[in-house]
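> please find the sequence and the predicted model below.
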Amino acid sequence: MDKLAFKATDRPVARHIAIIMDGNGRWAAERGLPRAEGHRKGVEAVRRTVSAAQELGITHLTLFSFSSENWSRPRQEINDLFGLLRRFVRRDLADLHKNGVKIRVIGTRAGLAPDLLRMIDDAIELTKDNTALNLTIAFNYGARDEIARAAARLAEDVAKGVLDPADITQERFAAYLDTAGLPDPDLLIRTSGELRLSNFLLWQVAYSEFVFVDCYWPDFSREQLEAALAEYQRRNRRFGGTSARSTA
């Protein structure tokens, strides 16, 4: 199914897709491989998905890369994950920039090595003016932590007299989140067959459509992305109302 086929139904194409990339470790375990190999194959799936997203006309793609809860994993696995991020940036940044991808990283910077922070900042700065695809990486991210940090910054502005509590609205609160300026996801995809959000974008996915895919993330393909988009187009998004409403 190509890009035009999605539009042939006269239903909106999801402009913002968020993905919980789950199942790297189980993919490796089922093959008798170390978990690091599963994560390496997961990076290949990221490359495929970013390329497919651009070809299918998606304008925003948000990927859940490393949870703030993942620090409880074995130290070697954490080091492997960070090493993969470093290699991904070194290997792929030039191509992403050439293809017009704008990179944004959300989450807390606490606990991240200085060299990794510099790489992240350099990637953001290099791609800041690109417009072909907005790629957001949720790294060292947890939604409850994001909401708590936003509330703290909001409280600080109230205490300073910058903001009147009576002026606090949903829209104003959203401007304090890590995702400020981004549209809410139209579609959230989770791989591996698990049926939960795992502390990902809890505020932003209030009215997103969910599609749960049985395959592990390393096996996620363009075909499965297209199938999720087709399922999205079959949904009636009412946002609490009685008739479908488009966000395109």
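Nice, I can see it.
> C-alpha only now, for contacts and for neighbours.
OK.
> assumed Glu77 was part of a helix.
Yes - assessed with DSSP: H, G, I helix; E, B strand; the rest coil, Glu77 lies in a helix.
> so it sits against Ala36, correct?
Yes - between Glu77 and Ala36 there is a contact under C-alpha atoms under 8 Å: 6.8 Å.
> the more surrounded of the two?
In terms of neighbours (other C-alpha atoms under 10 Å), Ala36 is the more surrounded of Glu77 and Ala36; the figures are 19 against 16.
> who touches Gly38 in this structure?
Residues in contact with Gly38 (C-alpha atoms under 8 Å, 6 or more residues apart in numbering) are 24-28, 218.
> what helix or strand is it located in?
Assigned by DSSP states H and E, Gly38 belongs to helix 35-55.
> tell me the first helix or strand C-terminal of that helix.
Downstream of helix 35-55, the next assigned helix or strand under DSSP H and E is strand 60-67.
> relative to helix 35-55, how tilted is that next one?
Going by axes from the mean of the first three to the mean of the last three C-alpha atoms, to 10 degrees, strand 60-67 is angled at 170 degrees with respect to helix 35-55.
> what's strand 60-67 packed up against?
Contacts defined by 3 or more C-alpha pairs under 8 Å, 6 or more residues apart in numbering; DSSP states H and E place strand 60-67 against strand 16-20, strand 133-141.
> and the following helix or strand past the longest one, what does it pack against?
The C-terminal neighbour of strand 133-141 among helices and strands, as given by DSSP H and E, is helix 143-160. Identification of packing neighbours for helix 143-160 by 3+ C-alpha pairs under 8 Å, 6+ apart yields helix 170-174.
> next SSE after the helix it packs on?
Following helix 170-174 toward the C-terminus (DSSP H and E): strand 187-190.
> helix or strand next in line after that next one, which one?
strand 209-212.
> next, the buried residues of that next one.
Of the residues in strand 209-212, 209-212 count as buried by neighbour count, 16 or more other C-alpha atoms under 10 Å.
> with distance to His16 as added columns, please give those residues in a markdown table.
As requested, those are arranged in a markdown table below (distance: C-alpha to C-alpha, whole Å):
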| residue | distance to His16 |
| --- | --- |
| Glu209 | 11 |
| Phe210 | 12 |
| Val211 | 14 |
| Phe212 | 16 |
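> now render the helices and strands packed on strand 60-67 as TSV, adding mean neighbour count and distance to Val105.
Below are those laid out as TSV (neighbours: other C-alpha atoms under 10 Å; distance: least, C-alpha to C-alpha, whole Å):
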stretch	mean neighbour count	distance to Val105
strand 16-20	23	13
strand 133-141	22	5
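> another one to put next to it:
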Amino acid sequence: MRKSFLVPQSPRTPEPQARFLKLGRWGAGALGRYRGFTFVETMIVLALFGILGVSLFSSFSMGMKVWKKATSTNLFKRKAVLTVERLSMELRRTFYYAPIGFLGDKAHIEFPGIVSNKIYNLSYDFFPEEKCVKRSGISREEMLGMQGTEKGNFSRVVIPGVENFVLNYYGPDDQTGNYTFLESWNNTAAGIPAAVKVSVALEDGTDLEKIIAIPVAQQ
């Protein structure tokens, strides 16, 4: 009797073309469905980009405001320091000159000084409504009304952002005769003060104070 043997056969691997056809039957539609973003997905992406853009713009804007504020604050302080030093230099160099004199109150001071080798009536004034201190000058020729002279008058802001600006003058009190800081000064009665105290308060909270001795008053 003949015996028959069954030889196990390995599963047949589908031909590439058959696999492609099989994929084509069920996968073509799926690939078509995921060919690009849907409208909803596009709107979500655009919304996310919009939120990110607004956040970046807000951060940048806030940073610029802080930077500008810090820069302005430092600039105002530097100008205040430089102006007080300039006033100190001009007061130390002042001199007797009757047509100009030496006058002052809490928010104003004027005295003779030299600018570009010419005698000027120099003045510093505090303007509370403008929150600034201005430095002005009128030449002697302009004061005397001399003809044919070049106009050299000037007036400019030297300290912006000022909350308060106070001047006091060191000299004898009319009532007691004791030397103290007075709120006003008129040289016709007392000559030139021995010293001037300058107090500056800026809007950012910075306070400056300096006492300026005037050499010509001590001669």
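Okay, I see it. Please read all numbers here as calculations on a predicted model, not as lab measurements.
> care to give me the TM-score?
For these two chains in superposition, a TM-score of 0.23 is obtained (TM-score structural alignment, normalised by the length of structure 2); 85 aligned residues with a C-alpha RMSD of 5.5 Å.
> show me what the biggest helix by length in structure 2 is packed against.
Determined from DSSP state H, the single longest helix within structure 2 is helix 39-92. For helix 39-92 of structure 2, the packing partners by 3+ C-alpha pairs under 8 Å, 6+ apart come out as strand 108-115, strand 154-160, strand 195-202, strand 207-213.
> okay, those in a markdown table with mean neighbour count and distance to Asn168 of structure 2 next?
As requested, these are arranged in a markdown table below (neighbours: other C-alpha under 10 Å; distance: least, C-alpha to C-alpha, whole Å):
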| stretch | mean neighbour count | distance to Asn168 of structure 2 |
| --- | --- | --- |
| strand 108-115 | 20 | 10 |
| strand 154-160 | 16 | 18 |
| strand 195-202 | 19 | 5 |
| strand 207-213 | 16 | 9 |
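> a markdown table for those strands, including distance to Glu90 of structure 2?
Shown next, in a markdown table, are the helices and strands packed on helix 39-92 of structure 2 (distance: least, C-alpha to C-alpha, whole Å):
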| stretch | distance to Glu90 of structure 2 |
| --- | --- |
| strand 108-115 | 7 |
| strand 154-160 | 15 |
| strand 195-202 | 12 |
| strand 207-213 | 10 |
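> what strand or helix carries Leu23 of structure 2?
helix 16-33.
> what residues of that helix count as buried?
So, applying 16+ other C-alpha under 10 Å, helix 16-33 of structure 2 has no buried residues.
> what helices or strands is it leaning on?
Counting contacts by 3+ C-alpha pairs under 8 Å, 6+ apart, helix 16-33 of structure 2 is packed against no other helix or strand.
> okay, the contacts of Gly38 of structure 1 in TSV with neighbour count, secondary structure and distance to Ala228 of structure 1 next?
Putting the contacts of Gly38 of structure 1 into TSV (neighbours: other C-alpha atoms under 10 Å; DSSP: H, G, I helix; E, B strand; the rest coil; distance: C-alpha to C-alpha, whole Å) gives the following:
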residue	neighbour count	secondary structure	distance to Ala228 of structure 1
Asn24	23	helix	20
Gly25	19	helix	23
Arg26	18	helix	22
Trp27	24	helix	21
Ala28	20	helix	24
Pro218	26	helix	16
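> would you turn the residues you listed into TSV with distance to Lys102 of structure 1?
As requested, the contacts of Gly38 of structure 1 are exported to TSV (distance: C-alpha to C-alpha, whole Å):
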residue	distance to Lys102 of structure 1
Asn24	26
Gly25	29
Arg26	31
Trp27	30
Ala28	31
Pro218	24
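> just the closest of those residues to Lys41 of structure 1, please.
Pro218 (5.2 Å; C-alpha to C-alpha).
> what's around Lys69 of structure 2, how many residues?
13.
> and Gly42 of structure 1, by the same measure?
Gly42 of structure 1 is flanked by 25 other residues according to other C-alpha under 10 Å.
> so how far is Trp27 of structure 1 from it?
Distance, Gly42 of structure 1 to Trp27 of structure 1, using C-alpha to C-alpha, to the nearest Å: 10 Å.
> for Ile124 of structure 1, same thing?
The value you get for Ile124 of structure 1 to Trp27 of structure 1, if C-alpha to C-alpha is used, is 31 Å.
> any idea how far Trp185 of structure 2 lies from Ser155 of structure 2?
According to C-alpha to C-alpha, Trp185 of structure 2 and Ser155 of structure 2 sit 23 Å apart.
> now swap in Val84 of structure 2 and tell me
From Val84 of structure 2 to Ser155 of structure 2 the distance is 17 Å (C-alpha to C-alpha).
> and if you look at Ser61 of structure 2?
For Ser61 of structure 2, the distance to Ser155 of structure 2 - C-alpha to C-alpha - is 36 Å.
> ditto for Arg78 of structure 2
20 Å.
> for Ala195 of structure 2, same thing?
Taking C-alpha to C-alpha, one finds Ala195 of structure 2 at 25 Å from Ser155 of structure 2.
> same deal with Ile138 of structure 2?
9 Å.
> over to Gly53 of structure 2?
From Gly53 of structure 2 to Ser155 of structure 2 the distance is 47 Å (C-alpha to C-alpha).
> do the same with Cys132 of structure 2
Taking C-alpha to C-alpha, one finds Cys132 of structure 2 at 12 Å from Ser155 of structure 2.
> same check on Leu48 of structure 2?
From Leu48 of structure 2 to Ser155 of structure 2 the distance is 55 Å (C-alpha to C-alpha).
> Thr42 of structure 2 now?
62 Å.
> check Gly27 of structure 2 too.
Relative to Ser155 of structure 2, and taking C-alpha to C-alpha, Gly27 of structure 2 is found at 85 Å.
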